[in-house]
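Visitor: Sharing a sequence plus its predicted fold:
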Amino acid sequence: MDDPLFFNPTLHSNLASSFASIHKACITTAPYTIATFLPPLDDTRLVNWWEDRLKEAADGRRKIIIQMAPNTTTGKPELAGYVMLLMPVTETGPFRGTVEKLLVSPEHRRKGIAKRVMMRLEEIAREEKRTLLLLDTETGSPAEVIYPKLGYIEVGKIPDYGISPLDGSLKAGTFFYKNLLSSDKKT
């Protein structure tokens, strides 16, 4: 598998429907990720949402890291997973970044893609002088286990934080951070 790529609007803008497809699959396939939308999902709405994110990447407000992998049937390269770094404009926290939408296609899970794209995201965050990374995930989700393995520190949990796409129940959210300057000193 090739290294994760930094999303290039010129080369990758044709991937909007692939981003949306993975997003949809993660919401509708066990373990039913809480990720912005609830079923029933409208493909056009998802693609439009991703087109807006891709515009933010083209404007430099957001960085997207993608992992391509061979399709399990055809062997042709396809989008297998991704993660985004939101870089909010703030004078009081120009060093902060928010990790968003770490999603891996169900067909490509358990291949180390989440770790690979997160490592690349951290490289890009350093280049962008974003040294304090923040993120949240559903409490009890597989992602909650991944982040501490990558050096993220749990801050706490908020009950009833998000609506489950599986049954509409309220689920707790777990919040994490990672100080890249501190983790650089440990390596």
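Guide: Alright, I've got the coordinates. Residues are numbered from 1 along each chain as shown.
Visitor: CA only for contacts and neighbour counts going forward, please
Guide: Will do.
Visitor: burial count for the residue nearest to L46 when sequence neighbours are not counted?
Guide: Among residues not flanking L46 along the chain, A20 sits closest, at 5.4 Å (Cα to Cα, 6 or more residues apart in numbering). If you count neighbours by other Cα atoms under 10 Å, A20 ends up with 21.
Visitor: Structure two is appended below for comparative analysis:
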Amino acid sequence: MNEEIVVEIIDKLNLEELEQLSELLITVVHDGASIGFLPPIDEEDAKKYLYSVIEPTNLLLVAKIKNEIVGSVQLQLATKPNATHRSEVAKLMTHPKHRRKGIGLLLMNKAEELAREQNRSLMILDTREGDPSNLLYTSLNYTEAGRIPMYAKSANGELDTTVYYYKCLL
């Protein structure tokens, strides 16, 4: 039986959402996700970060199954006068027990829809070389713009290459 996945925008965190997002962030970081954090990350640091992301220029999208947050992504709207046509995708996360259900795809499609609604014609993002997310982004017609070696540190101390992608929404 397929579970219905609902994608929502969160503009104000309630306690339950904060708890669920905190657990998601901690779980994916401890699972090896390259999203700006290194393990161990504790609940206090996760919550502090999550409170900081709720702002008008950073749209937080979540995917829910049976009212449980199982994934999220952020759409960051550039605000500099010469960049108001641009947005950046950040921190795409899917809970490990819910991977391979199309959650990342749904979140990315919704992020693109919101970018268009915000009159954004260019989306950019980056991800660690070799991660499954590379396949998702190329399947969504993102174009590789380049690679930067030794960009981000992994939990094991190694420095990993980051791949930058873009997509024109025109």
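Guide: Yep, it's here. Computed from a predicted structure; not experimentally measured.
Visitor: coming back round to it: need the counterpart of the residue nearest to L46 of structure 1 in structure 2.
Guide: Matched to structure 2 by TM-score structural alignment, A20 of structure 1 sits across from S22.
Visitor: Give me the distance between that match and A46 of structure 2.
Guide: S22 of structure 2 sits 5 Å away from A46 of structure 2, going by Cα to Cα, to the nearest Å.
Visitor: Kindly report the same for L140 of structure 2.
Guide: Distance, L140 of structure 2 to A46 of structure 2, by Cα to Cα: 29 Å.
Visitor: Settle it for me: which of those two has more neighbours?
Guide: The neighbour count for L140 of structure 2 versus A46, taken as other Cα under 10 Å, is higher for A46 (19 against 12).
Visitor: any idea how far the more buried one lies from F37 of structure 2?
Guide: Distance from A46 of structure 2 to F37 of structure 2, by Cα to Cα: 9 Å.
Visitor: Can you list the neighbours in contact with the host helix or strand of S182 of structure 1?
Guide: When elements are assigned from DSSP states H and E, S182 of structure 1 belongs to helix 180-186. For helix 180-186 of structure 1, contacts defined as Cα atoms under 8 Å, 6 or more residues apart in numbering pick out E122, R126, T131, L132, L133, G151.
Visitor: So which of those belong to strands?
Guide: Secondary structure from DSSP state E places L132, L133 of the contacts of helix 180-186 of structure 1 in strands.
Visitor: Could you find which two of the contacts of helix 180-186 of structure 1 are furthest from each other?
Guide: Farthest apart among those by Cα to Cα are R126 and G151. That separation is 15.3 Å.
Visitor: Okay, strands next: where are they in structure 1?
Guide: Ranges of strands in structure 1, per DSSP E, are 5-6, 62-70, 77-86, 96-104, 132-138, 153-163, 170-179.
Visitor: buried stuff in the second one?
Guide: Buried residues in strand 62-70 of structure 1, counting neighbours by 16 or more other Cα atoms under 10 Å, are found at R62, K63, I64, I65, I66, Q67, M68, A69.
Visitor: Quick check on the contacts of helix 180-186 of structure 1: which are buried?
Guide: In the contacts of helix 180-186 of structure 1, the ones that pass as buried (16+ other Cα under 10 Å) are E122, T131, L132, L133.
Visitor: Residue in structure 2 paired with the first one?
Guide: Taking TM-score structural alignment for the superposition, E122 of structure 1 sits opposite E112 in structure 2.
Visitor: how close does that match get to Y137 of structure 2?
Guide: E112 of structure 2 sits 12 Å away from Y137 of structure 2, going by Cα to Cα.
Visitor: Can you tell me how far the aligned partner of I66 of structure 1 in structure 2 is from A155 of structure 2?
Guide: Structural alignment (TM-score structural alignment) places I66 of structure 1 against V62 in structure 2. V62 of structure 2 sits 26 Å away from A155 of structure 2, taking Cα to Cα as the criterion.
Visitor: Next, format the strands of structure 1 as TSV and append distance to A114 of structure 1.
Guide: Below are the strands of structure 1 laid out as TSV (distance: least, Cα to Cα, whole Å):
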stretch	distance to A114 of structure 1
strand 5-6	13
strand 62-70	9
strand 77-86	7
strand 96-104	7
strand 132-138	14
strand 153-163	17
strand 170-179	16
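Visitor: and whatever residue of structure 1 lines up with H95 of structure 2, how many residues sit next to it?
Guide: With TM-score structural alignment as the criterion, H95 of structure 2 lines up with S105 in structure 1. Counted with other Cα under 10 Å, residues neighbouring S105 of structure 1 total 20.
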